[in-house]
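Asker: Sequence and predicted structure below; questions after.
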Amino acid sequence: MKKLCIVVPCYNEEEALAYTNTELTGMLKKLTEKGKVKKDSFILYVDDGSRDHTWERIQGFRKEYECVFGLKLARNTGHQNALTAGLLTALDFADMMISIDADLQDDISVIEEMIDQFEQGNDIVYGVRNRRDTDTFFKKYTALGFYKLMQAMKIDIVYNHADYRLMSKRAVEQFSGYTERNLFLRGIIPLIGYRSAIVKYDRKSRIAGESKYSLNKMFSMAFEGITSFSIQPIRMITRLGLAIVVCSILAAVYAFISFITGKVVAGWTSIILSIWFIGGVQLLSVGLIGIYIGKIYIEVKHRPRYNIEINNLMEKPHEES
């Protein structure tokens, strides 16, 4: 029997937290009564610099529930950094960690199955959606397109998996060695290479509050994943540049033959379109290379990914039961 920590990153989730805490503490109690986890298993809420009363809610839960703890980051650092902060903080206190979003759209009833898979020797258990019935038409097909694009870019990623997963202590220890600042956990976790399993579930509708993943953030995450794990875009532009050079040579040969045969046709349209096209490709290429250079610039400075302001886990030691 192992000690479990449920890591819950939160950003402006004051409306949803009451329901979330009731459900998670209830689930933790059931798991304890069934002998699935140790009695001192706990929930760790990570406040990612929320601007509402999220931290006050977490502090209220801390006073009411012995199994609830909070981690407050000094400023908003983004979902991936907040989740990382929770996992690395819980590393010294738990044998396995489950990450789940605060809106609880991911079905917590499969947590027991995740633990069973862990007991069977799997260090990582991915929560994977059965279907996307709750998504809008646009979100459904853009998400499917995202996974297909990631696969085309040769990025190892679990299809229809977000950040709902169980990780063993040793898996999180290995993850702690991935120190890059451009975080994309869906791509990093499979790189660990330990034995893994999949648990499928149906995603539910959000109970309260609003989704923090706007269209802009979803596209940003997709672009972050592609540029952090693959140089395929640069290779594609190189191939495009080569194709344009070949076309230019063919056009030059055609122009020379036309000049020799006296079939020269004056016209500016084709010239202008060619200039615009090549100019656009050049700007796109320079911009993409600039993004990669910018990522290198961020990495080499080695700035902290987050700063912890308050850590409730340090209030008292967690003794092994």
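Answerer: Alright, I've got the coordinates.

Asker: Every contact and neighbour count from this point should use C-alpha atoms.
Answerer: Fine.

Asker: Around residue 48, how many other residues sit close by?
Answerer: As a burial measure, residue 48 scores 27 neighbours (other CA atoms under 10 Å).

Asker: From residue 37, how far off is it?
Answerer: Counting by CA to CA, to the nearest Å, the gap from residue 48 to residue 37 is 27 Å.

Asker: Okay, one more to line up with it:
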Amino acid sequence: MNRLFCVIPCYNEQEVLPETSKRLEKKLKDLIAAGKISDDSRILFVNDGSKDNTWNIIKELHEKNEIFQGINLSKNMGHQNALLAGLMTAKDLCDAAISLDADLQDDINAIDGMVDKFIEGCDVVYGVRSKRATDTFFKKFTVESFYKLMNSMGANTVYNHADYRLMSRRALMSLAEFGEVNLFLRGIVPMVGFKSDVVYYERAERFAGESKYPLKKMLSFAVEGITSLSTKPIKLITGLGFFIFLVSIIVLVYSLVRHFTGQTIPGWTTTVLSVWAIGGLIMISLGVIGEYIGKIYLETKNRPRFIIESYVGDKEDVETSEYVYKR
């Protein structure tokens, strides 16, 4: 029977953890009773350097029930790195892992469909929102624009899918082969390949606490994803450069004709506008190229994407994990 791990990254989630743990525990017990997963399946919380009582709650949950395990990162590494830490720890311990957020916005009932599709032979099952009825117009517009922008820039993402997905052990092992320091899992996972499918669900309101992805962070996330997975922005800059060059030739011919026909008019306004426009484009172009150079700089350093300070769980699991420092 398949051993399932639910991997949940947590950053300052003390308000939602008691309810999240209760609902997930019931869901796993129902799946165990139905004979779909083994009774040694686990719920793995990853504490991403929380400043509140999150880690203490995780430890208390483990002490009360061995179904709960916990990873404590040495510092705040960011959502994507924390998620990867959980998945990479689980890959040697499970047959499949489901990643989801702690805020209960992801409908945990979709786990049943994911497990069913895994049993049918899928290695990757994406949780996809069926609609955005609970979103404001602004939120809906910005999020849909985010996905369209990502795909138009060459980042192959699944529309309306965040990080709610099931991955088989084989898929997790393949994911471990990707060594990027600049992580954008929504774009990397589709590169893994293997048989995949989707499960649709309705996303609920956050149970408690504040969103960890405000507009500013979403924009930063989009830039991270595009520049980590695609060189299309640089190609667009090249195309824009050729376009401006062609326009400059046309303007040059026009100016020479006006000059030799005695129709020269002082062009102070045109000159100023041209200087500012071209100067702005040059600065934008340098900024985009700088983003890529910065990422090359970070990749060449080959810094660890996460460092695990401690791990509470089954003794054999702790000993099996290659990422836990043994003192």
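Answerer: Done, it's in. Fair warning: this is a prediction, and the values are worked out from it, not measured in the lab.

Asker: Report the TM-score for the pair.
Answerer: With the length set by TM-score structural alignment, normalised by the length of structure 1, the two chains reach a TM-score of 0.97; 319 aligned residues with a CA RMSD of 1.2 Å.

Asker: moving C-terminal of the helix or strand where residue 247 of structure 1 lies, what's the next helix or strand?
Answerer: Element membership for residue 247 of structure 1 (DSSP states H and E) is helix 232-261. Per DSSP H and E, the first helix or strand lying C-terminal to helix 232-261 of structure 1 is helix 269-301.

Asker: Average offset of that following helix relative to structure 2?
Answerer: With mean CA distance after the TM-score superposition for structure 1, helix 269-301 of structure 1 departs from structure 2 by a mean of 0.5 Å once superposed.

Asker: which residues of structure 1 fall in strands?
Answerer: For structure 1, the strands defined by DSSP state E occupy 4-10, 42-47, 68-73, 96-99, 124-129, 161-168, 196-201, 308-311.

Asker: okay, the ones you listed in JSON lines with mean neighbour count and distance to residue 33 of structure 1 next?
Answerer: Putting the strands of structure 1 into JSON lines (neighbours: other CA atoms under 10 Å; distance: least, CA to CA, whole Å) gives the following:
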{"stretch": "strand 4-10", "mean neighbour count": "27", "distance to residue 33 of structure 1": "14"}
{"stretch": "strand 42-47", "mean neighbour count": "28", "distance to residue 33 of structure 1": "14"}
{"stretch": "strand 68-73", "mean neighbour count": "24", "distance to residue 33 of structure 1": "17"}
{"stretch": "strand 96-99", "mean neighbour count": "25", "distance to residue 33 of structure 1": "18"}
{"stretch": "strand 124-129", "mean neighbour count": "24", "distance to residue 33 of structure 1": "22"}
{"stretch": "strand 161-168", "mean neighbour count": "22", "distance to residue 33 of structure 1": "20"}
{"stretch": "strand 196-201", "mean neighbour count": "17", "distance to residue 33 of structure 1": "22"}
{"stretch": "strand 308-311", "mean neighbour count": "14", "distance to residue 33 of structure 1": "28"}
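
Asker: Out of those strands, which is closest to residue 255 of structure 1?
Answerer: strand 161-168 (53.7 Å; CA to CA).

Asker: That closest one corresponds to what range in structure 2?
Answerer: Strand 161-168 of structure 1 corresponds to residues 161-168 in structure 2, going by TM-score structural alignment.

Asker: with structure 1 superposed, average distance for that stretch?
Answerer: Using mean CA distance after the TM-score superposition for structure 1, the mean distance for stretch 161-168 of structure 2 is 0.3 Å.

Asker: any idea how far residue 158 of structure 1 is from residue 129 of structure 1?
Answerer: From residue 129 of structure 1 to residue 158 of structure 1 the distance is 11 Å (CA to CA).
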